[in-house]
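A.B. asks: With the sequence up front, the predicted model follows.
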Amino acid sequence: MTLTDDLRAAVGERHVLSDPELRAPYETDWSGRFHGEAALVVRPGTTDEVAAVLAACRRAGAPVVPQGGNTGLVGGGVPRGGEVVLSLGRLDDVGVPDLATAQVELGAGATLGALQAAARAAGLDAAMDFGARDSATLGGIVACDSGGVRALRHGTARARVAGLEAVLGDGTVVRRMSGLLKDNAGLNLPALLVGSEGTLGVVTRVRWRLAAPPRRRVAVLVALDSLDEVVGLVGRLRTEVPSLEAVELLLPEGIAFTCEYLGVPSPVRDAAAYVLAEAVGAQDPTEELAAVVPDDALLADDTATRERLWRLRETLTEAIAAAGIPHKFDVGVPIARLAEFLERVPPAVEAAAPGSRTFQFGHLGDGNVHVNVLGPEPGDEAADEAVLRLAAEVGGTISAEHGVGVAKARWLHLIRSDAEIAAMRSIKRALDPDGVLNPGVMLPGTASPAASATTHL
């Protein structure tokens, strides 16, 4: 039997896609920058089917690219040329939240939006949010250790995972789904798999920690006259507003670009930078927030006004994507050097890619800056190198929440020592000795063996 026959036997003929038109939606990532041709797209519907698919691919020597909602931005969830794409979208069940533990089990293909809806129905909160909520899936969120706008208060995916089920490269299923708050019997395999970007195992189920829902939300948009003032305000918000949940950064070019895209006037005065903050609590946090921000800040204590303020932040990504194929750099920098980084990025990008347009925004509370560059061709990495080297130079990281993927693998050495990278390679060999899981992702020099595998389809 061929690999195609084995896969059809495992998941059913209609869930093994070989037609180029049917494969196409799985072959390009959300940014439009990374794409490749898949040998096949396989859509298992159960954990056992995932295990059967991986076992078959291992026997055939066929590399596998796990894919969730395909909202990735670093090329880690799409084929590079000839791999089998393992789509987890059919594993989309969402359980009933357990009120006693404030936890819920769900399949890796369930979206963040579905998790949020289930939590709300139970009187709880999902404790995570970002713009791609209706397409990003829990498996991908966990695999990339995503964060979003509420990570300041609730942490990244790593802090929310109470248990995992995953399939290793040889088809072995590992489960740790008890959700026990205290369980230090042996190594914590879920913690190892979180953030591994599908290189160690394929996440199939997640047990997620929920949170108590806030009764009141208040947002504020603050215009500031210097980047140094931004850093000062973040410090005051963190120390003087215990109910703080989110602190976001927007710069003038981003505000103007979004307003032009939406066809609306800017709601704030001209300034050097803008901070969008939100506080939540059982009691009204308006006075607590108002005591810290300037008098001309825009306070929004009703849902409609808050949504209009957040629309400025969330629509910027959409507006940039509508203008071209952006180079997207999700970096993290120390708050103390944030102003320096923000000031140095535009000239660094201009020197590397003259005539480009640079947009910077992101999550101020955790130093996560999203640098978006319009202009360079998708394969031109000059701006990539300039921004990533600058992030490392100021003591930051080349990836804060989107992952390393294939886009940043060759710069991993900037922020990880030779010893650390060697240890990562050892773990990879231990859990995926045949190298079938997402080759080329995260670790430099792990090229995909796809070309030799496709002859056995």
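C.D. replies: That came in fine, so what should we check first?
A.B. asks: C-alpha only now, for contacts and for neighbours.
C.D. replies: OK.
A.B. asks: Please identify the buried residues of the helix or strand containing residue 235?
C.D. replies: With elements delineated by DSSP states H and E, residue 235 resides in helix 227-240, which encompasses its position. Counting neighbours by 16 or more other C-alpha atoms under 10 Å, one finds that the buried residues in helix 227-240 are 227, 228, 230, 231, 233, 234, 237, 238.
A.B. asks: helices and strands around that helix, which ones?
C.D. replies: The helices and strands touching helix 227-240, judged by 3 or more C-alpha pairs under 8 Å, 6 or more residues apart in numbering; DSSP states H and E, are strand 244-250, strand 273-281, helix 338-352.
A.B. asks: For the buried residues of helix 227-240, give me a markdown table that also has distance to residue 102.
C.D. replies: As requested, the buried residues of helix 227-240 are exported to a markdown table (distance: C-alpha to C-alpha, whole Å):
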| residue | distance to residue 102 |
| --- | --- |
| 227 | 40 |
| 228 | 40 |
| 230 | 36 |
| 231 | 35 |
| 233 | 34 |
| 234 | 30 |
| 237 | 28 |
| 238 | 26 |
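A.B. asks: Farthest-apart pair in those, please.
C.D. replies: Farthest apart among the buried residues of helix 227-240 by C-alpha to C-alpha are 227 and 238. That separation is 17.1 Å.
A.B. asks: how about the helices in the stretch 1-150 of the chain?
C.D. replies: When secondary structure is read from DSSP state H, counting those that start in this stretch, the stretch 1-150 of the chain shows helices at 3-11, 20-23, 47-60, 112-121, 138-143.
A.B. asks: Nearest to residue 276, out of these?
C.D. replies: With C-alpha to C-alpha, the closest approach to residue 276 among the helices of the stretch 1-150 of the chain belongs to helix 112-121: 22.3 Å.
A.B. asks: next one: that closest one to chain centre, how far?
C.D. replies: Shown here is helix 112-121, whose average C-alpha point lies 18 Å from the average C-alpha point of the whole chain (C-alpha atoms, centre = their mean, to the nearest Å).
A.B. asks: Please apply the same query to stretch 69-77.
C.D. replies: Relative to the mean C-alpha coordinate of its chain, stretch 69-77 is positioned 9 Å out (C-alpha atoms, centre = their mean).
A.B. asks: ok, structure two:
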Amino acid sequence: MSPRTLVEAREPATDARFLDALAEIVGEAHVLTDPELIEGYTRDWTGRWIGDAIAVVRPADTAEVSAVVTTCFEAGIPITPQGGNTGLVGGGIPSAGSVVLSTRRLDSIETVDPIGRTIAAGAGVTVARADLAASAHGLRFGIDLASKESATLGGIVATNAGGTRMVRYGNTRAQILGIEAVLADGSVLSRWTPLVKDNVGYDIPGLLAGSEGTLAIVTKVLMKLVTPATDTQVVLAGVRDVDQALHLCNRVRQSGLTVEAAEIMTDDGISLVCAHTDARRPFGTPSPMYTLIEVSSPRETEESLLEVLSASADLIEDATVEPGPARKLWTLRESHTESISASSTTPVVKLDISVPLSVMGMFIESLREVLTERFVHVRPMLFGHFADGNIHVNLLDAEPSIAHELTDTVFELVSAHHGSISAEHGIGRAKSPWIALGRTETDIAAMKLIKSSWDPRGILNPGILLPETVG
């Protein structure tokens, strides 16, 4: 898909007094206006979205965020909050006349509590740093993403990210205990308690998770940490279809093993990875699909897993087992994104969806049929966290002229199978035209009411999630 330019030309120069006011708050060095300096903040890494901004402002703490937001609120200037800019739906790309508020300098880790198993950290801390800090205390951060080196805590809250460990620990919303955020008028909201049980009023942290910067700007989070499994085994199994993979995963669970992660890949995807990396094909005879399942157990994990595999010859065409972390096996899955991007002749159409497990096989079959019939030159690559219903639909070699029609076709099929057009990446700009496929008119009206109550002037990430044309 060709880049989606949100503006054709830069806006006229903004009143110097406004920029001076921002500089007084954060320091002149942290108010960027040079087009070359702000390009990395106004263009997403997929190459799909290109925006424009009056300035990029980089506050250092909550107080500075509050002052910046107050200044923008009084001037009526829209704000686009942005973390690591690793999003896939254009949710952090500004439109003309906006200020990008970067949270990257909010990067302090305040505390790691090994007894309460929590981490308190700024919104600009990366997922990888949070995990490293937890590891020093024998714990782990429960969200694991391919983009963890640059994805930030504020960003995963904004999109309610899931990742490869969601099947084990849940999504970001399930792991938030406390949150500090700046509201549209600059006031600071702090819902901060390490208590697992605290049922006083509305779940504000849960509401902000997945709100994509449209209700408030997250500046600090208090999140749960998890105890990592001491003994893990990873199986890569060739299967005929996704239904066999689901049955195998179910048998693993019924045996008493804990599923830490469960992924699905196609033979086309494995071939692509092997062509673009130094990875080797896992088996001499290819299978239509492959499932990678990581398991743990308080007892002998390997022995238990081998028993399950021995009893599952009806489901498995071939299999190999390695003790965790099994880097070579995981590389086959984790190299999909870069291999797909390198192979496609156009920017990849990336559609992150979920469907009920009971119809996943039918959905994949129907998707392949409709793509073959209507979009003969498009190459579909499917992979994802299948045990929680999540499939990443990557469409290669899709000419820009058919991208919208292609997306519409896939989303209509998702809706027909009672699925969701956004499993974990958010709605952003890319999916907002289709939000009615996932929410009723009453539901959308309720969300718009929340938005107008929290952000009456509509300055927080306008055009994201709930465009004005909806409802």
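C.D. replies: Yep, that arrived. Since the model is a prediction, treat every value here as computed from it, not as a measurement.
A.B. asks: TM value for the aligned chains?
C.D. replies: Structural agreement between the two chains, given as a TM-score (TM-score structural alignment, normalised by the length of structure 1), stands at 0.94; 445 aligned residues with a C-alpha RMSD of 1.6 Å.
A.B. asks: Quick check: end-to-end length of stretch 178-196 of structure 1?
C.D. replies: 21 Å (C-alpha to C-alpha, to the nearest Å).
A.B. asks: In structure 2, what range does it match?
C.D. replies: Under TM-score structural alignment, the counterpart of stretch 178-196 of structure 1 in structure 2 spans residues 193-211.
A.B. asks: Buried by neighbour count: which residues of that stretch qualify?
C.D. replies: When neighbours are counted by 16+ other C-alpha under 10 Å, the buried residues of stretch 193-211 of structure 2 are found to be 194, 205, 206, 208, 209, 210, 211.
A.B. asks: With respect to residue 410 of structure 2, which of those residues is nearest?
C.D. replies: The shortest approach to residue 410 of structure 2 among the buried residues of stretch 193-211 of structure 2 belongs to residue 210, at 22.4 Å (C-alpha to C-alpha).
A.B. asks: Helix, strand or coil: sort out that closest one for me.
C.D. replies: Secondary structure for residue 210 of structure 2, judged by DSSP: H, G, I helix; E, B strand; the rest coil, is coil.
A.B. asks: isn't residue 141 of structure 2 right next to residue 129, touching?
C.D. replies: No. In terms of C-alpha atoms under 8 Å, residue 141 of structure 2 does not count as a neighbour of residue 129; the distance is 9.4 Å.
A.B. asks: neighbour count winner among the two?
C.D. replies: Counted by other C-alpha atoms under 10 Å, residue 141 of structure 2 and residue 129 do not tie: residue 141 has more neighbours, with 26 against 18.
A.B. asks: In structure 1, point me to whatever sits opposite that one in the alignment.
C.D. replies: The alignment partner of residue 141 of structure 2 in structure 1, by TM-score structural alignment, is residue 126.
A.B. asks: does the alignment partner in structure 1 of residue 411 of structure 2 count as helix, strand or coil?
C.D. replies: In structure 1, the residue paired with residue 411 of structure 2 according to TM-score structural alignment is residue 388. Three-state assignment for residue 388 of structure 1 (three-state DSSP): helix.
A.B. asks: From residue 261 of structure 2, how far out is the aligned partner of residue 367 of structure 1 in structure 2?
C.D. replies: Using TM-score structural alignment, the partner of residue 367 of structure 1 in structure 2 is residue 389. Taking C-alpha to C-alpha as the criterion, residue 389 of structure 2 is separated from residue 261 of structure 2 by 13 Å.
A.B. asks: When the two are compared, which one has more neighbours?
C.D. replies: The residue with more neighbours, out of residue 389 of structure 2 and residue 261 and counting by other C-alpha under 10 Å, is residue 261; that gives 22 against 19.
A.B. asks: Identify the residues contacting residue 23 of structure 1.
C.D. replies: Listed by C-alpha atoms under 8 Å, 6 or more residues apart in numbering, the contact partners of residue 23 of structure 1 are 17, 38, 40, 41.
A.B. asks: same thing but 7 Å
C.D. replies: Listed by C-alpha atoms under 7 Å, 6 or more residues apart in numbering, the contact partners of residue 23 of structure 1 are 17, 41.
A.B. asks: so what corresponds to it in structure 2?
C.D. replies: Counting by TM-score structural alignment, the partner of residue 23 of structure 1 is residue 38.
A.B. asks: And the counterpart of residue 51 of structure 2 in structure 1, how close does it get to residue 82 of structure 1?
C.D. replies: Counting by TM-score structural alignment, residue 51 of structure 2 lines up with residue 36 in structure 1. Between residue 36 of structure 1 and residue 82 of structure 1 the computed distance is 8 Å (C-alpha to C-alpha).
A.B. asks: the more surrounded of these two?
C.D. replies: Between residue 36 of structure 1 and residue 82, counted using other C-alpha under 10 Å, the more crowded position is residue 82 (22 against 17).
A.B. asks: Per the alignment, the more buried one pairs with which residue of structure 2?
C.D. replies: Residue 82 of structure 1 maps onto residue 97 of structure 2 when the alignment is built from TM-score structural alignment.
A.B. asks: My guess is its match contacts residue 56. True?
C.D. replies: No. The pair residue 97 of structure 2 and residue 56 fails to qualify as a contact (C-alpha atoms under 7 Å) at a distance of 11.5 Å.
A.B. asks: Which parts of the stretch 151-300 of structure 1 are helices?
C.D. replies: Taking DSSP H, counting those that start in this stretch to define them, one finds helices in the stretch 151-300 of structure 1 at 151-154, 157-160, 189-193, 227-240, 252-262, 286-290.
A.B. asks: closest to residue 423 of structure 1 out of those?
C.D. replies: Of all these, the one in closest proximity to residue 423 of structure 1, counting by C-alpha to C-alpha, is helix 189-193 (12.6 Å).
A.B. asks: Need the contact partners of the closest one.
C.D. replies: Outside of helix 189-193 of structure 1, the residues that reach it under the criterion C-alpha under 7 Å, 6+ apart are 143, 158, 163, 164, 200, 201.
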